[in-house]
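Novice: I'd like to go over a predicted model; first the sequence, then the structure.
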Amino acid sequence: MQNPTHIQGVSIADLADEFGTPIYIYDGEKITHQVKTLQAAFSAVPLKIKYATKALSNISILKLIRKAGAGIDAVSIEEVKIGMMAGYSAQEIMYTPSGVAFEEIKEAVKLGVMINLDSIPLMEEFGQMYGGSVAACIRINPHIMAGGNLKISTGHKESKFGISIEQLAQILETVATYKLQIVGLHIHTGSDILDAEVFLQGGNVLFEAAMQFPDLKFLDFGGGFKVAYKPNDIATDVMEVGKKVGEAFHEFCKQYGRQLELWLEPGKFLVSESGYLLVKANVVKESPSVTFVGVDSGLNHLIRPMMYDAYHSLYNLSNPEGKKSIYNVVGYICETDTIASRRELVEVRAGDLLVIKNSGAYGYSMASNYNSRLRPAEILIWEGKAHLIRRGENFEDLIRNQEILDI
């Protein structure tokens, strides 16, 4: 894994001078490359990519992904609206909520997006309101444990997501009762999935269930492709997945009697490796057992290490050569806020710039104002130029919506 000093010819250090730190930096060429990679891997089937917007929802990023030829999967009505602001038509958006108020479902129907139903009660309420007048998809829980962390495994038996495959008879009864127009079936087993066999296992669940639905237009396999986080890390071989899943899908369509579309919902795969969180070392603090590097960011900007025990490679941009030492890189939040533990880095000095890699997915989108800290700026490198796509917050942004009582 390379430690770049430039992105598309743009100096990362110069970005710190221009915009300050911390800042999020995204490589637009990497994002489009990832879209093209999936398109090539699944070129043998009619493919539609629905980018999981929750991974990174900046409007400029969504515009870039749309230009590359991918639709979006939205999990909230706000993400639906953001997608439309980015230029997506309703037909390019899949809406996959979980446990939302029915008012949000009605708003999504008015906007014209594809609704993904993930509970029997929601199917019933949807049927009572719309009958078969609005096409919909059903999210099935396939009872498959997959993914690198239980918190990001969404297809196991005790997951809140989807309707248990063991309730298929009840699903079919509800469809018949309300004459629902079901045009798609969907599964998503989790994130960080390496093995093509997991996708095939989920596919077999979809294929078997799909034979009970005569009017389908697509099957949605979800996402979950693993990307590389560590040096020499293994990533999903998407070409192998595309070949094996494509062959199985082709055979299913022959049995089904007509060609369907295959949908995918990658999030991390498209944007993770494009993103860098650039931070500055505020202090290097030695103790008898460990040396800490305290930086001007933390779990308020990148929560994944603390929430998921996620590993993020990082490097010293200011001092790329020299003696190496072991450090704990920690944030400035008043909590245990470890970004990297026992990590070997070239000597770090106060004022050095550190680059945290794989920060494109679930970085800014999960950022907060915890400790009343401000969220950083976002920069997109596109066609060899740096573009400010979100300004950093200031103190006025932090208190803007407060109504202060005269006490």
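Specialist: Perfect, I can see it now.
Novice: CA only for contacts and neighbour counts going forward, please
Specialist: OK.
Novice: what sits against V45?
Specialist: G246, F249, H250, E261, L262 (Cα atoms under 8 Å, 6 or more residues apart in numbering).
Novice: Over to Q34?
Specialist: Contacts of Q34 by Cα under 8 Å, 6+ apart are F269, L270, V271.
Novice: hang on, the second one packs against D27?
Specialist: No - the pair formed by L270 and D27 falls short of the contact definition of Cα atoms under 8 Å, at 11.0 Å.
Novice: So which of the two has more stuff around it?
Specialist: Set L270 next to D27 and count neighbours by other Cα atoms under 10 Å: L270 wins out with 27 against 22.
Novice: Quick check: which helices or strands does the longest strand anywhere in the chain pack against?
Specialist: Identified as the longest strand of the chain according to DSSP state E is strand 275-286. If you count contacts as 3 or more Cα pairs under 8 Å, 6 or more residues apart in numbering; DSSP states H and E, strand 275-286 packs onto strand 23-27, strand 291-295, strand 353-356.
Novice: ok and that strand relative to strand 291-295, angle-wise?
Specialist: 130 degrees (axes from the mean of the first three to the mean of the last three Cα atoms, to 10 degrees).
Novice: Show me what secondary structure element comes after the helix or strand hosting K244.
Specialist: Per DSSP states H and E, K244 falls inside helix 238-256. Using DSSP H and E, the helix or strand that follows helix 238-256 in sequence is strand 261-264.
Novice: Which strands or helices does that following strand pack on?
Specialist: Against strand 261-264 (3+ Cα pairs under 8 Å, 6+ apart) you get strand 47-52, strand 218-220.
Novice: just these: most buried one?
Specialist: Neighbour counts (mean count of other Cα atoms under 10 Å) averaged over each of the helices and strands packed on strand 261-264 peak at strand 47-52, with a mean of 24.
Novice: The structure to be compared is supplied as follows:
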Amino acid sequence: MKVQGLELTEIAQEYGTPLYVYDGEKISTQIQNLKKGFAKAPLKIKYATKALTNVSILKLMRSQGVGVDAVSIEEVKLCMMAGYPANEIMYTPNCVGFSEIQEAVELGAMINLDNLVMLREFGKTYGDKIPVAIRINPHIMAGGNSKISVGHIHSKFGISIHQQEEIMEVVNEFSIQVNGLHVHTGSDILDAAVFLRGAQVLFDMAMNFPNLKFLDFGGGFKVAYKPDDVQTDIFKVGEEVSEAFNAFCEKYGRQLELWLEPGKYLVSEAGYLLVEANVVKETPEITFVGVNSGLNHLIRPMLYDAYHQVENISARPSSALKKYNIVGYICETDTLAADRMLPEVNSGDILAIKNAGAYSFSMASNYNSRVKPAEVLIWNGEAALVRKREVFEDLLRNQVVLDF
């Protein structure tokens, strides 16, 4: 398998496995697709950094004219390290202490609040001196999995649309400058209808705020996980949402900016997790391929029942197809892929697990005291190391060892 003309097996040989590999060209293509899809609106893309926070990836985003959305103060600082001015970083925390919000204000980040308690505290502290955006929970159930649907009535995210009165009371009491409204319903959303439903919530509420600069529609575009998988038609969605947005701006009386916060859409398909087959284990029922990785490096299959396509990139051309369960080396039920037909796998073969760009390294852990893999970025046909592989000493780096 080649990426930008480079053989992944050769990259695995050079940098070792397990290994995350990112295709920068694919990231750029996804960015351009969004820009083309929403060409009729004044679009600003704010990459959801939680998907993949490697500083080199953030710098690539910046070089492509993409802004950032951060959900922690640490992500804010990483974005600043990547060269983003603080005032271009949207900070959207959830259930943090007010001291973290204050730190973000001190750094100069844009603030986006999603609960009334913090909105009130913000108003008490800053009054009309610091602008703020407000995240609304639209009570829309959407997304491919209940664990990644975040806009429904039971979600912890956003201020309920039914609490508009309380929002206005707090805003008016402290003369808070509201410069943006934000809604995000979930991930793996296929069509424009969901975005338009969320948009209507924002349009209705926006009429209460005369000094808005933007409306933020979140992200959640579905990417392909399987060959011929259905995915969001970004051009159709862009056309319909842009039309509705521009019509609203005419009603509002001036042109606002349309913001999107894609994470997975930009980086998921760009990523590969390369692993080596340690053992092929035959049982009366199942043939397991045990690899040198696991849920500590790719938790999505166990956490979300997520599907990741797997290819045996070491396969011989004449290899017959066989059914396998790809499992990890973690002492836990650790299935990465079940019932997969692959060319015959032998110990030492390299498997490529696709869609490993989003929520793979960023959710990785040292479970079972395993170290985290290296990361490699392919850009302009060249592979470059963008994070070193951890070593055993990294596991001890912050421990304070007592004598007994």
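Specialist: Perfect, I can see it now. Quick caveat, the model's predicted, so the values are computed rather than measured.
Novice: that older thread, can the contacts of Q34 of structure 1 go into CSV with extra columns for distance to V45 of structure 1?
Specialist: As requested, those are exported to CSV (distance: Cα to Cα, whole Å):
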residue, distance to V45 of structure 1
F269, 20
L270, 20
V271, 23
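Novice: Which of the helices and strands packed on strand 261-264 of structure 1 sits closest to R343 of structure 1?
Specialist: strand 47-52 (31.1 Å; Cα to Cα).
Novice: corresponding residues in structure 2 for the closest one?
Specialist: Strand 47-52 of structure 1 lines up with residues 43-48 of structure 2 when matched by TM-score structural alignment.
Novice: go on, stretch 327-340 of structure 1?
Specialist: The aligned range for stretch 327-340 of structure 1 is 324-337, by TM-score structural alignment.
Novice: Of the contacts of Q34 of structure 1, which belong to helices?
Specialist: The helices, defined by DSSP state H, take in F269, L270, V271 from the contacts of Q34 of structure 1.
Novice: Okay, the first one and M84 of structure 1: tell me how far apart.
Specialist: Note on F269 of structure 1: its distance to M84 of structure 1, by Cα to Cα, to the nearest Å, is 22 Å.
Novice: Look at those two and report which has more neighbours.
Specialist: Per other Cα under 10 Å, whichever of F269 of structure 1 and M84 has more neighbours is F269, with 28 against 18.
Novice: OK, contacts around the aligned residue in structure 2 for the more buried one?
Specialist: Aligned counterpart of F269 of structure 1 in structure 2: Y265 (TM-score structural alignment). Applying Cα under 8 Å, 6+ apart to Y265 of structure 2 gives the contacts Q30, G220, F221, K222, V223.
Novice: for those, which one is nearest T17 of structure 2?
Specialist: The nearest one, if we look at these relative to T17 of structure 2 and count by Cα to Cα, is V223, at 25.8 Å.
Novice: Quick one: map that closest one onto structure 1.
Specialist: Checking TM-score structural alignment: V223 of structure 2 goes with V227.
Novice: Name the SS class of that match, please.
Specialist: coil (DSSP: H, G, I helix; E, B strand; the rest coil).
Novice: excluding its backbone neighbours, what's nearest it?
Specialist: Using Cα to Cα, 6 or more residues apart in numbering and skipping residues adjacent in sequence, the residue nearest V227 of structure 1 is A235, 4.7 Å away.
Novice: cool, K354 of structure 2 as well?
Specialist: Using Cα to Cα, 6+ apart, the nearest residue to K354 of structure 2 is Y272, at 4.8 Å.
Novice: ok, the one you found - how many residues close by?
Specialist: Count around Y272 of structure 2 with other Cα under 10 Å applied: 26.
Novice: same deal with D118 of structure 1?
Specialist: D118 of structure 1 has 23 nearby residues by other Cα under 10 Å.
Novice: show me the contacts for it.
Specialist: So D118 of structure 1 contacts T96, P97, S98, I138, R139, I140, F161, G162, I163 (Cα under 8 Å, 6+ apart).
Novice: Show me what the third one aligns to in structure 2.
Specialist: Matched across to structure 2, S98 of structure 1 falls on N94, judged by TM-score structural alignment.
Novice: residues contacting that match?
Specialist: V71, L113, D114, F157 are the contacts of N94 of structure 2 under Cα under 8 Å, 6+ apart.
Novice: gap between it and D339 of structure 2?
Specialist: Distance from N94 of structure 2 to D339 of structure 2, by Cα to Cα: 38 Å.
Novice: before we move on, what about Y126 of structure 2?
Specialist: 57 Å.
Novice: neighbour count winner among these two?
Specialist: More crowded of Y126 of structure 2 and D339, by other Cα under 10 Å: Y126, with 17 against 13.
Novice: Identify the residue of structure 1 aligned to that one.
Specialist: With TM-score structural alignment as the criterion, Y126 of structure 2 matches Y130.
Novice: What of A277 of structure 2?
Specialist: Per TM-score structural alignment, A277 of structure 2 is aligned with A281.
Novice: So its match is in contact with V355, correct?
Specialist: No - if you go by Cα under 8 Å, A281 of structure 1 and V355 don't touch, sitting 10.5 Å apart.
Novice: Look at the two and report which has more neighbours.
Specialist: V355 (28 against 21).
Novice: residues touching the corresponding residue of structure 2 for that one, list them.
Specialist: In structure 2, the residue paired with V355 of structure 1 according to TM-score structural alignment is A352. By Cα under 8 Å, 6+ apart, the residues touching A352 of structure 2 are Y272, L273, L274, V275, V310, E311, N312, I313.
Novice: closest to I176 of structure 2 among the residues you listed?
Specialist: Y272 (45.0 Å).
Novice: re earlier: reformat the helices and strands packed on strand 275-286 of structure 1 as a markdown table; add distance to D406 of structure 1.
Specialist: Listed next are these as a markdown table, based on distance: least, Cα to Cα, whole Å:
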| stretch | distance to D406 of structure 1 |
| --- | --- |
| strand 23-27 | 37 |
| strand 291-295 | 37 |
| strand 353-356 | 44 |
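Novice: Centre-most residue in structure 1?
Specialist: By Cα atoms, centre = their mean, structure 1 has its centre lying nearest to A55, at 2.8 Å.
Novice: Tell me if K322 of structure 2 really is in a strand.
Specialist: Yes - secondary structure of K322 of structure 2 (three-state DSSP): part of a strand.
Novice: In contact with it, which residues?
Specialist: Counting by Cα under 8 Å, 6+ apart, the residues that K322 of structure 2 touches are R340, M341, L342, P343, E344.
Novice: Wait, the second one touches N325, no?
Specialist: No - shown here, M341 of structure 2 and N325 do not form a contact pair, counting by Cα under 8 Å, at 9.1 Å.
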